[in-house]
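1. Provide a 3D model corresponding to the input given below.
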Amino acid sequence: MSFLEVIIKILVILLVFSALAGFGTYLDRKFLGLIQKRLGPTHVGPWGLLQVLADGIKLFLKEDILPQNSNMIIFRLAPIIAVATAFIAMAPIPFLPEFEIFGKTIRPIVSDINVGILFVLSVSAVGMYGPLLAGMSSGSKYSLIGAARAVSQLLSFEVVSGLSILAPIMIVGSLSLIDINNYQSQSIFDWLIFSQPIAFVLFLIAGYAETNRTPFDLLEHEAEIVSGYITEYSGLKWGIFFIGEYANMFTLSFIVSIIFFGGFNPIGFVPGGIAILLKVAFFIFLFIWVRATLPHIRPDQLMSLCWKVLMPIAIINILITGFIII
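-> Coordinates of the predicted model:
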């Protein structure tokens, strides 16, 4: 793969998923309105589609406030770390099967490394420094408390996501997302969801907590007076955090589709490229559906769920999988 090809792929990923992150806010508001029997965006453009453009213009033009007692350099750096790690984690993800353009074979993956899933989990974990530095540099006790709560939540559920994914890896025998996809290529019954349903549920719950989605959206709790670690942020910096959040949603949707639901393998007469896009679209809708349906939980309930319920179940699932393989 040439250097120019890698650069082009990186630019395509940045442009596509930045646009999808903005469009994700529209889908969030539209589906939440439909599910909860109220209006979503309706007035700006047909079906409210131009609301995304209006929100983007508003964020660009809003005053960029820097708190007086903040650490200016780290305060500016924190949102960049949050969004950069979200996009870097996409590097080993095969978004679509190979296809040809003008006789040239295109592989829709930036880097097919043999530890792909480990790379995704590691880079996602580094993204924790975004909320941490944002809260610490703001010069606000509310932001600092929010950062402490964010880090405790992210660290806890990183353990669950790492343990839950071990069982499918033991079955496949590889950390490469390409290998995991190919393992499920024979038929729909080879999908790992059938042999590892517990790992799927645990990984999905941990993913919801790490992407700050309801009912686990305690990093910046919209129902509270202050907004956690981003209390002091405004304008474009505030928006960058949310671009990272929605980018992580798409990353999680692709990862779950590849590991547990056959990836980009064709389903009957449905081509592989369309199949994986349909799977990802379903999981994005599931994100919104859960947000519209379930109530928030308290931080102590979240930690109890993680350490007292999910982690023991993940360890037991690993042990059972190991005994079956042996």
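2. for the rest of this, base every contact and every neighbour count on C-alpha atoms.
-> OK.
3. ranges for the strands of the protein?
-> Remark: strands assigned in the chain by DSSP state E are 99-101, 104-106.
4. those strands into a markdown table, with extra columns for distance to residue 245 and mean neighbour count?
-> As requested, the strands of the chain are exported to a markdown table (distance: least, CA to CA, whole Å; neighbours: other CA atoms under 10 Å):
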| stretch | distance to residue 245 | mean neighbour count |
| --- | --- | --- |
| strand 99-101 | 30 | 9 |
| strand 104-106 | 28 | 11 |
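5. can you put these in CSV and add distance to residue 265?
-> Below are the strands of the chain laid out as CSV (distance: least, CA to CA, whole Å):
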stretch, distance to residue 265
strand 99-101, 13
strand 104-106, 17
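6. for residue 263, which of the ones you listed is the nearest?
-> strand 99-101 (15.5 Å; CA to CA).
7. counting by contacts, list what that closest one packs against.
-> When contacts are defined as 3 or more CA pairs under 8 Å, 6 or more residues apart in numbering; DSSP states H and E, strand 99-101 sits against strand 104-106.
8. contacts for the strand it packs on?
-> 98-100 (CA atoms under 8 Å, 6 or more residues apart in numbering).
9. the same query, at a cut-off of 10 Å, please.
-> 1, 5, 9, 96-100 (CA atoms under 10 Å, 6 or more residues apart in numbering).
10. of the strands of the chain, which is nearest residue 280?
-> For the strands of the chain, proximity to residue 280 was assessed by CA to CA; strand 99-101 is nearest, at 19.3 Å.
11. so for stretch 28-36, what gets flagged as buried?
-> 28, 30-32 (16 or more other CA atoms under 10 Å).
12. if we can go back for a sec, tabulate the contacts of strand 104-106 (JSON lines), appending distance to residue 260.
-> Below are those laid out as JSON lines (distance: CA to CA, whole Å):
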{"residue": "1", "distance to residue 260": "28"}
{"residue": "5", "distance to residue 260": "29"}
{"residue": "9", "distance to residue 260": "25"}
{"residue": "96", "distance to residue 260": "16"}
{"residue": "97", "distance to residue 260": "17"}
{"residue": "98", "distance to residue 260": "20"}
{"residue": "99", "distance to residue 260": "23"}
{"residue": "100", "distance to residue 260": "27"}
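13. grab the nearest non-local neighbour of the residue nearest the centre of the chain.
-> Residue closest to the average C-alpha location in the chain (CA atoms, centre = their mean): residue 248, at 2.3 Å. In space, and not counting its chain neighbours, residue 248 is closest to residue 86: 5.6 Å by CA to CA, 6 or more residues apart in numbering.
14. ok, now residue 287?
-> Nearest residue to residue 287 in three dimensions, chain neighbours excluded: residue 213, at 7.4 Å (CA to CA, 6+ apart).
15. for comparison, sequence B:
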Amino acid sequence: MELLDIGIKFILIVVIFLISLVVAMYSTYAERKVAAFFQDRVGPNRAGPWGILQPLADGGKMFMKEEIIPTRASGLLFIVGPSLAIMTACIGSAVIPWGQSLQFGSRTVDLQVTDINVGILYIFGVVSLGVYGIMIGGWASNNKYSLLGAIRAASQNISYEVSMGLSIIALIMVSGSLSLKDIAAQQHGFWANGYFTWNFFKQPLGFIIFIVCAFAETNRSPFDLPECETELVGGYHTEYSSMKLGFYLFAEYINMFISSAVMATLYFGGYNYPFMDSVAASVGPNAAVILGVVLMFAKVFGFIFFFMWVRWTIPRFRYDQLMNLGWRTLIPLAIFNIVLTGLFMTFFK
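-> Next up is the predicted model:
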């Protein structure tokens, strides 16, 4: 790899990292505005016009708050927990294709940090590591409420990863690849040869299972039992303050952003959109690629809004209901979806 290619990759990594942080930061603002809309309130409106500087004010508060480490906490692990949570949240974006390649003369610039042939397995590995940050933080706090929240998070993630993995197996059967770049490329356009190309139309049941599991994996309501305020004060981050607490909160919103990007890529075509070939022919290939990136982020923001909509609409499950849904409903449905996909591919493809 040439030095220029390494520089381009480095710039792409930095840009995606900054976008992830900015999206997470302004997701807190959007969350409060969406909540205000559903509850017929105004929401943040003091810091800047329409309150758009509120995330900066919140970030400044986080930086300037007193750093408190409980006397009986495990000092090193107390720091490792939030650090691991934010790190695993940020590295998940490495295999997501944000757009097609840009052409600058003879040079091709891929809008993807890296394309590995087991990209889906990479995503699952990162998701599995993320729960360690929560578990370590809850245990290191030496607080019973924090430990209960950490145990809930671990058992919840383990339970719903099974259903999520099974839902993805059916998608892999249809696409024949574990690479996110290949899966996105197979959904080119929107309609081809008399069929919808987006995987949502091929795997509607798989998508429903996947998005329910995504809510559980990101600890979003109605699956936010690990930080259930009414039972556990603040859950696994009860003892945290300052930027350590900020890391946990940021990690949740970054995970929501990455989960939305993965769902958009796997099921809704990613950067693909209707009539993209005609658009490329009329405005040029690079302009069409940039439009694809814009629409990719529009899909992502749509999913983020859906996450927030559900939070302020559906009440929290009891923990036994959450586990029953994962083991007794979603896993059988996912297995049924695999069998149905296999039968369809055998007799109708």
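16. next, the TM-score between them, please.
-> The pair, once superposed, lands on a TM-score of 0.96 when counted by TM-score structural alignment, normalised by the length of structure 1; 326 aligned residues with a CA RMSD of 1.6 Å.
17. mind checking the strands of structure 1 for the one nearest to residue 192 of structure 1?
-> Per CA to CA, nearest to residue 192 of structure 1 of the strands of structure 1: strand 99-101, 25.3 Å.
18. what's the closest of the contacts of strand 104-106 of structure 1 to residue 178 of structure 1?
-> residue 97 (9.8 Å).
19. can you find the partner of the closest one in structure 2?
-> Correspondence of residue 97 of structure 1 to structure 2, assessed by TM-score structural alignment: residue 100.
20. what do you get for residue 88 of structure 1?
-> Match for residue 88 of structure 1 (TM-score structural alignment): residue 91.
21. how many neighbouring residues does the residue lying closest to that match once chain neighbours are set aside have?
-> Excluding its sequence neighbours, the residue lying closest to residue 91 of structure 2 (CA to CA, 6+ apart) is residue 126, at 7.5 Å. When neighbours are counted by other CA atoms under 10 Å, residue 126 of structure 2 registers 18.
22. so residue 126 of structure 2 touches residue 86, yeah?
-> No. Using CA atoms under 10 Å, residue 126 of structure 2 is not in contact with residue 86; the gap is 11.3 Å.
23. what about the helices in structure 1?
-> Ranges of helices in structure 1, per DSSP state H, are 3-35, 51-61, 72-88, 116-126, 129-137, 141-172, 177-183, 192-195, 197-210, 235-260, 272-293, 299-304, 311-325.
24. read off where the first one ends up in structure 2.
-> Taken onto structure 2 by TM-score structural alignment, helix 3-35 of structure 1 occupies residues 6-38 there.
25. give me the mean deviation of the matching stretch from structure 1.
-> By mean CA distance after the TM-score superposition for structure 1, the fitted stretch 6-38 of structure 2 averages 1.3 Å away from its aligned residues in structure 1.
26. for that stretch, which positions count as buried?
-> Neighbour counts using 16+ other CA under 10 Å place 9, 12-13, 16-17, 20-21, 23-35 of stretch 6-38 of structure 2 among the buried residues.
27. what's the match for residue 249 of structure 1 in structure 2?
-> Correspondence of residue 249 of structure 1 to structure 2, assessed by TM-score structural alignment: residue 256.
28. cool, and residue 309 of structure 1?
-> Per TM-score structural alignment, the equivalent position to residue 309 of structure 1 in structure 2 is residue 329.
29. surely residue 168 of structure 1 meets residue 174?
-> Yes. The criterion here is CA under 10 Å, and residue 168 of structure 1 meets it with residue 174 at 9.3 Å.
30. so what sits against both of the two?
-> residue 180.
31. between these two, which one's more packed in?
-> Under the criterion of other CA under 10 Å, the comparison of residue 168 of structure 1 against residue 174 puts residue 168 first, with 23 against 17.
32. list the contacts of the residue nearest to residue 54 of structure 2 when sequence neighbours are not counted.
-> Spatial nearest neighbour of residue 54 of structure 2, chain neighbours left out: residue 47 (5.2 Å); criterion: CA to CA, 6+ apart. Residue 47 of structure 2 sits next to 53-58 when contact means CA under 10 Å, 6+ apart.
33. go through the residues you listed and flag the ones preserved in structure 1.
-> Using both residues aligned by TM-score structural alignment, their matches' CA atoms under 10 Å, structure 1 keeps these contacts from the contacts of residue 47 of structure 2: 53-57.
34. looking at these, spot the one nearest residue 260 of structure 2.
-> Checking these against residue 260 of structure 2 with CA to CA, the nearest one is residue 55 at 21.0 Å.
35. what does that closest one align to in structure 1?
-> Structural alignment (TM-score structural alignment) places residue 55 of structure 2 against residue 52 in structure 1.
36. can you find the partner of residue 176 of structure 1 in structure 2?
-> Match for residue 176 of structure 1 (TM-score structural alignment): residue 179.
37. for its match, grab the count of nearby residues.
-> 22.
38. could you do residue 234 of structure 1 as well?
-> Residue neighbour count, defined by other CA under 10 Å, stands at 15 for residue 234 of structure 1.
39. mind checking how far the residue nearest to residue 287 of structure 1 is from residue 124 of structure 1?
-> 15 Å (CA to CA, to the nearest Å).
40. which of those two has more residues huddled nearby?
-> residue 124 (25 against 22).
41. trace that one over to structure 2, please.
-> Superposed on structure 2 with TM-score structural alignment, residue 124 of structure 1 falls opposite residue 127.
42. give me the distance between the match of residue 55 of structure 2 and residue 11 of structure 1.
-> For residue 52 of structure 1, the distance to residue 11 of structure 1 - CA to CA - is 21 Å.
43. try residue 297 of structure 1
-> Distance, residue 297 of structure 1 to residue 11 of structure 1, using CA to CA: 38 Å.
44. so what does residue 110 of structure 2 match up with in structure 1?
-> Mapped onto structure 1 by TM-score structural alignment, residue 110 of structure 2 lines up with residue 107.
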